[in-house]
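> What follows is a predicted protein model with its sequence.
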Amino acid sequence: PGSLLVGWEFAKGVSLSAGIPLIPVNHLEAHLFAPFLDFEGKVDFPLLGMVVSGGHTLLAYSPAPYDFYLLGQTRDDACGEALDKIARLLGLPYPGGPHLEKLAEKGNAKRIDFPKKILPQSYDFSFSGLKTHAVRIFQSGKYKVEDLAASFQEAVMDILVDKLDYAVETLKVGTVVVGGGVVANKRLRKKLDEFSRKRKIPLLYPKVSYSLDNGAMIAGLAYFKYLKGVEFSWREDIDPSFNLERWKR
């Protein structure tokens, strides 16, 4: 995107003119770092990370600080994208996720059954089936939109927590970290807290202001990478499709 290119060239110019370091940061890694912006406790590794946003839904494994390996990701829609699409179906304004959450507070999350055990023995996600089911329910006209919103949201959140549960069951995990815009959802935060207590495992997520895209998470991660001694090469370039699977530093 043009905005990314403009920002990149501006940052290089500031770095050159001011003689200060330019630290490369992966946007997805920054989301996983966001919970640590105001956290002062001890983190036990290996770390299990989950990014939940409008553009990404993935699980990553970190055996040591700053080293992330992709475990699984969505095979179709991201969870935030699915929430936005159903919100639009219900006539809610953009961004749909927060408006769907408010509508869901007025509904019964147990009123409509959704398939929830999707790809049960996999680290990958899929939300297209839920979305298709929601469209059919809406078109039938048999249920209140509040109940549809609540039931759909609950199904999405259950899938996210189930994937965490599967990963914790099959991997050695010391701490769980969740980042991304969807973690601003109050229902998800409650379910994550319940999961942490049930599994007796530390689970961190950022405060709401650090959940959405923000400069603090980028700057914070860059600072710690600077302390680690990460070096910048002028041969590096922006990559809008860059993912954690290729990020090994």
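Cool, got the structure.
> CA atoms for contacts and neighbours, from now on please.
Will do.
> helices or strands up against whichever helix or strand residue 87 is part of?
Element membership for residue 87 (DSSP states H and E) is helix 79-89. Packed against helix 79-89 by the contact rule (3 or more C-alpha pairs under 8 Å, 6 or more residues apart in numbering; DSSP states H and E) you find helix 96-104, helix 128-140, helix 145-170.
> do that again at 10 Å, thanks
Packed against helix 79-89 by the contact rule (3 or more C-alpha pairs under 10 Å, 6 or more residues apart in numbering; DSSP states H and E) you find strand 47-52, strand 57-64, helix 96-104, helix 128-140, helix 145-170.
> Identify, out of these, the most deeply packed stretch.
Mean neighbours per residue, mean count of other C-alpha atoms under 10 Å, is largest over the helices and strands packed on helix 79-89 for strand 47-52, with a mean of 27.
> name the helices or strands packed onto that one?
helix 27-33, strand 57-64, strand 67-73, helix 79-89, helix 145-170, strand 175-179, strand 203-204.
> for the next helix or strand along the chain from the shortest one, which positions count as buried?
Scanning forward in sequence from strand 203-204, with DSSP H and E defining helices and strands, the next element found is helix 208-211. Neighbour-count burial for helix 208-211, counted by 16 or more other C-alpha atoms under 10 Å, picks out 210, 211.
> what's helix 208-211 packed up against?
Judged by 3+ C-alpha pairs under 10 Å, 6+ apart, helix 208-211 is in contact with helix 27-33, strand 175-179, helix 215-228.
> hmm, back to that, export the helices and strands packed on helix 79-89 to JSON lines and tack on distance to residue 15?
Below are these laid out as JSON lines (distance: least, C-alpha to C-alpha, whole Å):
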{"stretch": "strand 47-52", "distance to residue 15": "30"}
{"stretch": "strand 57-64", "distance to residue 15": "29"}
{"stretch": "helix 96-104", "distance to residue 15": "37"}
{"stretch": "helix 128-140", "distance to residue 15": "44"}
{"stretch": "helix 145-170", "distance to residue 15": "40"}
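> for comparison:
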Amino acid sequence: MTTVQDTARPVGALVRRWRERRRISQLELSSQTGVSTRHLSFVETGRARPSRAMVLRLSESLDVPLRDRNHLLVAAGFAPAYPQEPLDSAAMAPVRAALRQVLDGHSPNPAVVVDRTWNLLDANAAIGVLVAGVSPALLEPPANVLRIALHPDGMAPYIENFGEWRAHLLARLRRQVEHTGDPELAALHTELLDYPCDQDDPAVEVPGPGVIAVPLRLRHEGDELTFVSTVATFGTPLDITLAELVIESFYPADRATAETLARLAAHT
């Protein structure tokens, strides 16, 4: 993500920064975009100004997030190309309806919708099983699902494999920071690292015998519930808000968990 300071940088410096973040050479980028290495070098050093079409082509090839493509366009002297409609706007009504259909369709399994910084935007009723012991303060808007998961007043005391789950979430967030360069996500990662953990924290995600995914093993009212999660996004978004929405769903990893979820849903 481009910071406030970055918006004052020449477009060439921003292009070079994204190219280096993606760890590709000017030659590779030239091959992908059809822009000569000589012209790319001139753009990055400020000796040439890219056209609007070239900025968009380079952004697409470098997999630059939509909000940062706008920053590149502005830095090059052009108007932003990508809108950012509030989720509660009239234009986003079909999106809200789709989200509600997905969330309700996942019941009795928990599911949440988050934004790019992991703030909770919506959830289904089944999320109550995950946050049953969480401090109300952590659930106050804007509630952040990673804080809820890893804070000692959140889910942490109830997660049986907390070290493993913590390592999984931190690695996932770290990869997101590396991909986007987002300073808000970097600050969140630093904050979460400071939360205490009294279990072994694996340095890498290596499966044990018979393990196919990192599970979430949660104590709930004397039972141990085991989940695997899936992540979904909207396809081919052209709006920043839409591009940054993520739906995460938790599915039972064993029959006992499925039966408990069904029982809890029947009593709500």
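That came through, no problem. The structure presented is a predicted model; accordingly, all values stated were derived computationally and were not measured.
> where does the TM-score land?
For this chain pair, the superposition-based TM-score is 0.26 by TM-score structural alignment, normalised by the length of structure 1; 120 aligned residues with a C-alpha RMSD of 6.6 Å.
> Can you tell me which of the helices and strands packed on helix 79-89 of structure 1 is nearest to residue 84 of structure 1?
Taking C-alpha to C-alpha, helix 96-104 is the member of these nearest to residue 84 of structure 1, at 4.3 Å.
> For the closest one, name the packing helices and strands.
Right, helix 96-104 of structure 1 is packed against helix 79-89, helix 145-170, helix 186-199 by 3+ C-alpha pairs under 10 Å, 6+ apart.
> Ok, which of those comes nearest residue 225 of structure 1?
helix 145-170 (27.0 Å).
> list the helices and strands the closest one packs on?
strand 47-52, strand 57-64, helix 79-89, helix 96-104, helix 128-140, strand 175-179, helix 186-199.
> For the shortest one, which helices and strands make contact with it?
It refers to strand 175-179 of structure 1. Contacts defined by 3+ C-alpha pairs under 10 Å, 6+ apart place strand 175-179 of structure 1 against helix 27-33, strand 47-52, strand 57-64, helix 145-170, helix 186-199, strand 203-204, helix 208-211.
> for the last one, same thing?
Identification of packing neighbours for helix 186-199 of structure 1 by 3+ C-alpha pairs under 10 Å, 6+ apart yields helix 96-104, helix 145-170, strand 175-179, strand 203-204.
> want to throw these into a markdown table with distance to residue 72 of structure 1?
Formatted as a markdown table, those follow (distance: least, C-alpha to C-alpha, whole Å):
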| stretch | distance to residue 72 of structure 1 |
| --- | --- |
| helix 96-104 | 23 |
| helix 145-170 | 10 |
| strand 175-179 | 14 |
| strand 203-204 | 19 |
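> which one of the ones you listed lies closest to residue 220 of structure 1?
Nearest of these (C-alpha to C-alpha): strand 175-179, 14.3 Å.
> okay, the angle between that closest one and strand 47-52?
Angle between the axes of strand 175-179 of structure 1 and strand 47-52 is 20 degrees (criterion: axes from the mean of the first three to the mean of the last three C-alpha atoms, to 10 degrees).
> now the angle from strand 175-179 of structure 1 to helix 145-170?
150 degrees.
> What residues sit buried inside strand 175-179 of structure 1?
For strand 175-179 of structure 1, using 16+ other C-alpha under 10 Å, the buried residues are 175, 176, 177, 178, 179.
> Is the third one in contact with residue 29, as I believe?
The reference is to residue 177 of structure 1. No: Residue 177 of structure 1 lies out of contact with residue 29 (C-alpha atoms under 10 Å); the separation is 11.0 Å.
> Can you work out which residues contact both of those two?
49, 51, 60 (C-alpha atoms under 10 Å, 6 or more residues apart in numbering).
> quick one: contacts for the first one?
Right, residue 49 of structure 1. Taking C-alpha under 10 Å, 6+ apart, one finds 29, 31-33, 58-62, 68-71, 164, 173, 175-179, 203-205 in contact with residue 49 of structure 1.
> circling back: could I get the helices and strands packed on strand 47-52 of structure 1 in JSON lines, plus columns for distance to residue 130 of structure 1?
Converted to JSON lines, these look like this (distance: least, C-alpha to C-alpha, whole Å):
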{"stretch": "helix 27-33", "distance to residue 130 of structure 1": "25"}
{"stretch": "strand 57-64", "distance to residue 130 of structure 1": "15"}
{"stretch": "strand 67-73", "distance to residue 130 of structure 1": "16"}
{"stretch": "helix 79-89", "distance to residue 130 of structure 1": "8"}
{"stretch": "helix 145-170", "distance to residue 130 of structure 1": "7"}
{"stretch": "strand 175-179", "distance to residue 130 of structure 1": "22"}
{"stretch": "strand 203-204", "distance to residue 130 of structure 1": "27"}
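> what about those, which gets the closest to residue 3 of structure 1?
Nearest to residue 3 of structure 1, of these and by C-alpha to C-alpha, is helix 27-33 at 14.5 Å.
> quick check: longest strand of structure 2.
strand 223-232 (DSSP state E).
> in it, what's buried?
224, 225, 226, 227, 228, 229.
> who does that strand touch, helix- and strand-wise?
Using 3+ C-alpha pairs under 10 Å, 6+ apart: strand 223-232 of structure 2 touches strand 111-114, strand 216-220, strand 246-252, helix 255-266.
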